[in-house]
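Colleague: next come a sequence and a model predicted from it.
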Amino acid sequence: MMGGGPAPHTMDFKGSGKRMLGQFRPERTTLYGMLAAVVGSVALSVAGPKILGDATDLVFAGIVGRQLPEGITKEQALEGLRAKGDSGIADMLSGTNFTPGQGIDFGAVGSVLLVALVIFLASGLLMLVATRLSNLTINRTVLRLREQVQTKLSRLPLSYFDRQKRGEVLSRATNDIDNIGQTLQQTMGQLINSLLTIIGVLVMMFWISPLLALVALVTVPLSAVVATRVGKRAQPQFVQQWKSTGKLNAHIEEMYTGHTLVKVFGRQEESAAAFREQNEELYQAGFKAQFISGSMQPLMMFISNLNYVLVAVVGGLRVASGTLSIGDVQAFIQYSRQFSMPLTQVASMANLVQSGVASAERIFELLDAEEQSPEPASPERPVASEGKVALEKVSFRYEPDKPLIEDLSLSVEPGQTVAIVGPTGAGKTTLVNLLMRFYEVSGGRILLDGADTARMSREELRSGIGMVLQDTWLFGGTIAENIAYGAPSEGAARSTSGKGGGGRRVGVTREQIEEAARAAHADHFVRALPDGYDTVIDDEGSGVSAGEKQLLTIARAFLSDPVILVLDEATSSVDTRTEVLIQKAMARLSHGRTSFVIAHRLSTIRDADVILVMENGSIVEQGSHETLLASGGAYARLYAAQFAQAVAEVD
């Protein structure tokens, strides 16, 4: 209910990692191209040290040959050294291809270095291509992941958002996806390159000297043990880090949204204390995660240096025995570094990978949340859009063991205005939510013009219903765009105004927008604003009062031209004079339309055709205003209590 992070059983690193990799399936072709470029780049870069080793051998052979007398063979020169008692030097030079009396062949050395230069340039160009393709693949994958989250949010039932904190949901849709994108950008290409480099270097090392290759591999099991131990300790901390991030964002969002009330009731200290507590929790989780995972790189560097020492010692002994040339040992030491560096890079990327997988788990938890019931394969459609509504033995409960509405039956004729009154928690808004299919009924059915709403598509059902809520909602944009948001969409098309959450609907004229504003009595205050209908407001509606925001949402309902009109305490934020004007406008709007009006101020629904009095999820009375007053029942008691309260306030 508090909408926290993933439960302990979601800490499935392997499963979440595989599922994350599955997101790349649509990019297979680009991935193959990237892999081909990486393989080519790694193959060329791995060949580089061997070629440079050949250049070293040419230089060394020239130095040695220049110091020996001309006209003798290599074998004769080595025999001469042994005859002088320099057998160790002779053994070492036996692995060198020199010619006595001949110095350094700079032409050959230059040719070898030119080949090395071309190879390194080609390797760099291929890596540039691979990086470009990697970025393209990652950005497309993250784009699709964002689209999946957005699509999922639109398919989630209202009950999901009732159980989750808004800041927590926003954190998953923003922070966690951003973290996944950054993790992939920083690790995917480098990880593939490191793994291929390890394979390529191993091949070259065994080719040069199987013995030295085995020596270099001695430290690999130690590296694997270190990486595994550190990774297992760091992963739970990364999960906790992103869980704490979601909780902190939820708290900040709540405190920012309700900052006025926080100040009014003097709760700044309590809010700040809660922030400090959750911020400290995030700090501790982040510090532990980074400290534990950060210890991997120095440990791997120590193992790498140990490997370097072993290779240098054994390689030196092999050169001294004449088994290997100096160039081969030089190349092998470079390969040893090339082998250790990717291992260290892979280990150091572990913290990024674990952080990304922890975010992926939270995203997948959202994507796996239970969706609203699927649309019927062959949806029903009303024969005619008249606005006739019938509830047949409808039952509903938020919790399985707590009944709210039981066996509720109601018939509303087209064009009737139905007022729903009753104490708080009686089920008034729930009844409207069931009509809109924000929630599904537990039993019975609701009919709209003879069609079962459960078998209609939600889009068609809601397209014929206009709704004005007590809580207003505006998006960042002009006032004209906010009113135009209620216009019937033409294929859900909108102009790209670039002003936030909406835009003017296609086919809606300024005259229609202004006519709707006049009908809702919003035209006067809109024209008094600096830019009139082109005045830009933010999503908080800054610059307009609460009552004016309500008038804009009512104008939006006018423009939607619905078959059924739902007003959930829609005039609660306007003054008495404006309320009377809106009631007259609503009377015009309601003419020929079925209207459901939820109201606490009973004076606003005297002219309703039918008044339903609800208590504990049941309709206890129904009838006209005069009939219910005359009966002296629940409605009469509510009316009398409200009238007495009004007199007391005047006194």
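Modeller: Happy to help now that I have it.

Colleague: for the rest of this, base every contact and every neighbour count on C-alpha atoms.
Modeller: Will do.

Colleague: which helix or strand contains residue 43?
Modeller: helix 28-66 (DSSP states H and E).

Colleague: same check on residue 406?
Modeller: strand 405-412.

Colleague: beyond that strand, next helix or strand please.
Modeller: Taking DSSP H and E, what comes next after strand 405-412 is strand 417-421.

Colleague: next, the angle from that following strand to strand 405-412.
Modeller: Taking axes from the mean of the first three to the mean of the last three CA atoms, to 10 degrees, one finds strand 417-421 and strand 405-412 inclined to each other by 150 degrees.

Colleague: what's strand 417-421 in contact with?
Modeller: 412, 428, 590, 594-600, 602, 605, 608-614 (CA atoms under 8 Å, 6 or more residues apart in numbering).

Colleague: mind redoing it with 7 Å?
Modeller: 428, 594-600, 605, 608-614 (CA atoms under 7 Å, 6 or more residues apart in numbering).

Colleague: okay, the angle between the helix or strand residue 393 falls within and strand 405-412?
Modeller: Assigned by DSSP H and E, residue 393 falls within strand 389-396. Put simply, strand 389-396 runs at 180 degrees to strand 405-412, going by the same axes, to 10 degrees.

Colleague: coming back round to it: let's see if you can find the most crowded of the contacts of strand 417-421.
Modeller: residue 595 (30 neighbours; other CA atoms under 10 Å).

Colleague: from the chain's centroid, how far away is the strand holding residue 406?
Modeller: 41 Å (CA atoms, centre = their mean, to the nearest Å).

Colleague: buried ones in it, by neighbour count?
Modeller: 405-409, 412 (16 or more other CA atoms under 10 Å).

Colleague: can you pull out the helices in the stretch 151-300 of the chain?
Modeller: 158-163, 166-171, 177-208, 210-217, 220-257, 259-264, 268-294, 296-320 (DSSP state H, counting those that start in this stretch).

Colleague: closest one to residue 148 among the ones you listed?
Modeller: Nearest to residue 148, of all the helices of the stretch 151-300 of the chain, is helix 177-208, at 11.1 Å by CA to CA.

Colleague: packing partners for the closest one?
Modeller: helix 28-66, helix 106-155, helix 326-348, helix 350-367 (3 or more CA pairs under 7 Å, 6 or more residues apart in numbering; DSSP states H and E).

Colleague: against that first model, consider the following:
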Amino acid sequence: MIKHLKPYLTKYRLPSILAPITVIAEVLLEIQIPFLMAKIVDQGITTRDLSYVFQIGAIMVLVALCSLLFGVLSGRFAAKGAMGFGSEIRKAVFDKIQEFSFANIDRFSTPSLVTRLTTDITNTQMAYMMVIRVLVRAPVMLVSATIMAAAINGDLVRVFLIVIPILAIALATMSTLAFPRFNAMLKKYDGLNAQVQENLIAIRVVKAFVRARYEKKKFAEANDSLMRASLAAEKIIILGMPIMMLTMYATIIAILWFGGNMIIGGTLLTGELISFISYVTQILMSLMMIAQVFIMIVLSRSSVARIVEVLEEPISITDETASPSLTAEDGSIEYRNVSFKYQEDAAENILTGINFSIASGETVGIIGGTGSAKTTLVQLIPRLYDVTDGQVLVGGHDVRDYTLDHLRSVVAMVLQKNVLFSGTIKDNLKWGDENATDEEVIAAAKAACAHDFIMSFPEGYDTYLGQGGVNVSGGQKQRLCIARALLKKPKIIILDDSTSAVDTATDSAIREGFRQNLKDTTAIIIAQRISSVSDADKIIVLDEGRIDAIDTHENLLENNAIYREVFHSQQKGVEE
């Protein structure tokens, strides 16, 4: 898994190299301090040579200051390398998500992707920082301090060498047990994020239906589930510190016992014992650092796997078969024996045997009951999904022959769920054409019957919209999304039930604006209201993923039972 993240280190390779180099310098200077301290005790204080004490003391202070300097530099380099590494991974994951087709997005939930972009990448960059700093410092300190301790007294070294294998076995066991538990914990984070996201998006509905108590209960359950998963993982890891401390103090007690006897026997000096204990403390602290790094690596191992899963996700819709020079000459559309299902192993198709053609510039309506696959049908045109069987042609060519950028530039789609972004109304409209002039923006807004209500705001087109367009109504949001699509000046425009929140008079005015401004543009209108499609050149009636009929409004009223039933039910509703 790690090899998949190596390319994101390239930009921050220098600080990643300098961090361990400065750490090594810091350690090599730091291990001189106990050695110098032993000289002060055994040679300076014992002989009462104050000049020698001051001389060695000055050297000790200088060494400590240099060690401190290298420590600061190592921290800075490690932070820059790790934060930069995390930043590059985050950009790579976000860029990959932007390439996802709808089929790819369906495999990952939005909260899960948010967790991977935040918590998982944070865990990974923190683990990397510990690797290039702590995991260098601890082994170098361990080896260096052991050599210095052995130089003082080789017999005493055997005391702590006995405990190292015991600690290694304990750490390995904890890591093995903790990994699956941390993996489960991260999945609980996904669930908690899903709960929070859903609640915040639908907060108005929650308040309208007085469901705050219910939502609090759901959140509490998700939060408690995360807490239990965290405790299950942490209760394994927290054993590491008591084991380390017990080992450390037991070792120091043993060294004091044996070392004290050696001083009494005249084979060891007092300063040497003090220095030896300092080295043993450094050795055992190094082991504790290694334990902490292993804990972080165990946690980040799950996070790295989840990040790599996104980065390695094969994109289901690509430009591999496309011709970069091919352009759509017009807005004609043809479906040739098209079938579609969301998963390859699904038992049944969502769409089956779809055949029809639309001439460039025609207006076509699509009517059908809930679940009849109206939205799925039109999503095949801009390749939000790819057909399972058959062909979809635009401008006389298979949509797979166009590059995605070109195909989606000639097809404007106003989705069933209208989405606006934080920023001004003008900023949102210019998603259709970032280079559009103010006159073009206003013309598109007028065609979508949005200009009047925009000008009713004190700031007009510079009115700031909150996230998701929370400060405009549903109907206003729909009209802004339609204006945004019109500004794109597409060859094909698809309205997926995009006038459901406006009144019939406004709906009629929008359709009139289409007739005047989109004479050469193919328009596909999915609607629940017959009145929204009655003046279309032809209307497609869908029933359970199959075409039941294609004809004009008048002929369908006369010959198609489904269409006639919908029409009469709506007329009855109007009369009542």
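Modeller: Okay, I see it. From a predicted model like this one, the values you see are computed outputs, not experimental measurements.

Colleague: so which of the buried residues of strand 405-412 of the first structure comes closest to residue 446 of the first structure?
Modeller: Closest to residue 446 of the first structure, out of all of those and judged by CA to CA, is residue 409, at 9.2 Å.

Colleague: circling back: so what touches the strand holding residue 406 of the first structure?
Modeller: Residues contacting strand 405-412 of the first structure (CA under 7 Å, 6+ apart): 388-397, 617-618.

Colleague: what's the matching range in the second structure for it?
Modeller: Aligned using TM-score structural alignment, strand 405-412 of the first structure spans residues 351-358 in the second structure.

Colleague: again, but for stretch 431-438 of the first structure
Modeller: Residue span in the second structure matched to stretch 431-438 of the first structure, by TM-score structural alignment: 377-384.

Colleague: just the buried residues of stretch 224-234 of the first structure, please?
Modeller: Buried, per 16+ other CA under 10 Å, within stretch 224-234 of the first structure: 226-227, 230-231, 234.

Colleague: now flag whichever of those residues is closest to residue 319 of the first structure.
Modeller: Of those, the one sitting nearest to residue 319 of the first structure (CA to CA) turns out to be residue 226, at 32.8 Å.

Colleague: residue contacts, the equivalent of the closest one over in the second structure?
Modeller: Residue pairing (TM-score structural alignment): residue 226 of the first structure is matched to residue 170 of the second structure. If you count contacts by CA under 7 Å, 6+ apart, residue 170 of the second structure has none.

Colleague: quick check: residue 170 of the second structure vs residue 177 of the second structure, distance?
Modeller: 11 Å (CA to CA, to the nearest Å).

Colleague: need the counterpart of residue 106 of the second structure in the first structure.
Modeller: Aligned partner of residue 106 of the second structure by TM-score structural alignment: residue 162.

Colleague: I meant to write residue 51 of the second structure there.
Modeller: Residue 51 of the second structure maps onto residue 107 in the first structure, by TM-score structural alignment.

Colleague: that match: neighbouring residues, count only.
Modeller: 9.

Colleague: roughly how far does it sit from residue 317 of the first structure?
Modeller: Taking CA to CA, one finds residue 107 of the first structure at 31 Å from residue 317 of the first structure.

Colleague: and what of residue 465 of the first structure?
Modeller: Residue 465 of the first structure is 88 Å from residue 317 of the first structure, by CA to CA.

Colleague: quick one, which of these two is more surrounded?
Modeller: Set residue 465 of the first structure next to residue 317 and count neighbours by other CA under 10 Å: residue 465 wins out with 20 against 14.

Colleague: with distance to residue 28 of the first structure and neighbour count added, can I get the contacts of strand 405-412 of the first structure in JSON lines?
Modeller: Shown next, in JSON lines, are the contacts of strand 405-412 of the first structure (distance: CA to CA, whole Å; neighbours: other CA atoms under 10 Å):
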{"residue": "388", "distance to residue 28 of the first structure": "53", "neighbour count": "21"}
{"residue": "389", "distance to residue 28 of the first structure": "52", "neighbour count": "20"}
{"residue": "390", "distance to residue 28 of the first structure": "53", "neighbour count": "21"}
{"residue": "391", "distance to residue 28 of the first structure": "52", "neighbour count": "20"}
{"residue": "392", "distance to residue 28 of the first structure": "53", "neighbour count": "15"}
{"residue": "393", "distance to residue 28 of the first structure": "53", "neighbour count": "15"}
{"residue": "394", "distance to residue 28 of the first structure": "51", "neighbour count": "20"}
{"residue": "395", "distance to residue 28 of the first structure": "50", "neighbour count": "22"}
{"residue": "396", "distance to residue 28 of the first structure": "47", "neighbour count": "24"}
{"residue": "397", "distance to residue 28 of the first structure": "47", "neighbour count": "18"}
{"residue": "617", "distance to residue 28 of the first structure": "55", "neighbour count": "23"}
{"residue": "618", "distance to residue 28 of the first structure": "58", "neighbour count": "19"}
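
Colleague: ok, those vs residue 313 of the first structure, which is closest?
Modeller: Checking the contacts of strand 405-412 of the first structure one by one against residue 313 of the first structure (CA to CA), the nearest turns out to be residue 397, at 77.3 Å.

Colleague: surely the closest one is in contact with residue 430?
Modeller: No. Using CA atoms under 7 Å, residue 397 of the first structure is not in contact with residue 430; the gap is 9.7 Å.

Colleague: tell me how far the residue most central in space within the second structure lies from residue 111 of the second structure.
Modeller: In the second structure, the centroid-proximal residue (CA atoms, centre = their mean) is residue 117; its distance is 3.0 Å. According to CA to CA, residue 117 of the second structure stands 10 Å off from residue 111 of the second structure.

Colleague: ok, now residue 45 of the second structure?
Modeller: For residue 45 of the second structure, the distance to residue 111 of the second structure - CA to CA - is 66 Å.

Colleague: nearest to residue 338 of the first structure, of the buried residues of strand 405-412 of the first structure?
Modeller: Among the buried residues of strand 405-412 of the first structure, and counting by CA to CA, the member closest to residue 338 of the first structure is residue 405, at 70.8 Å.
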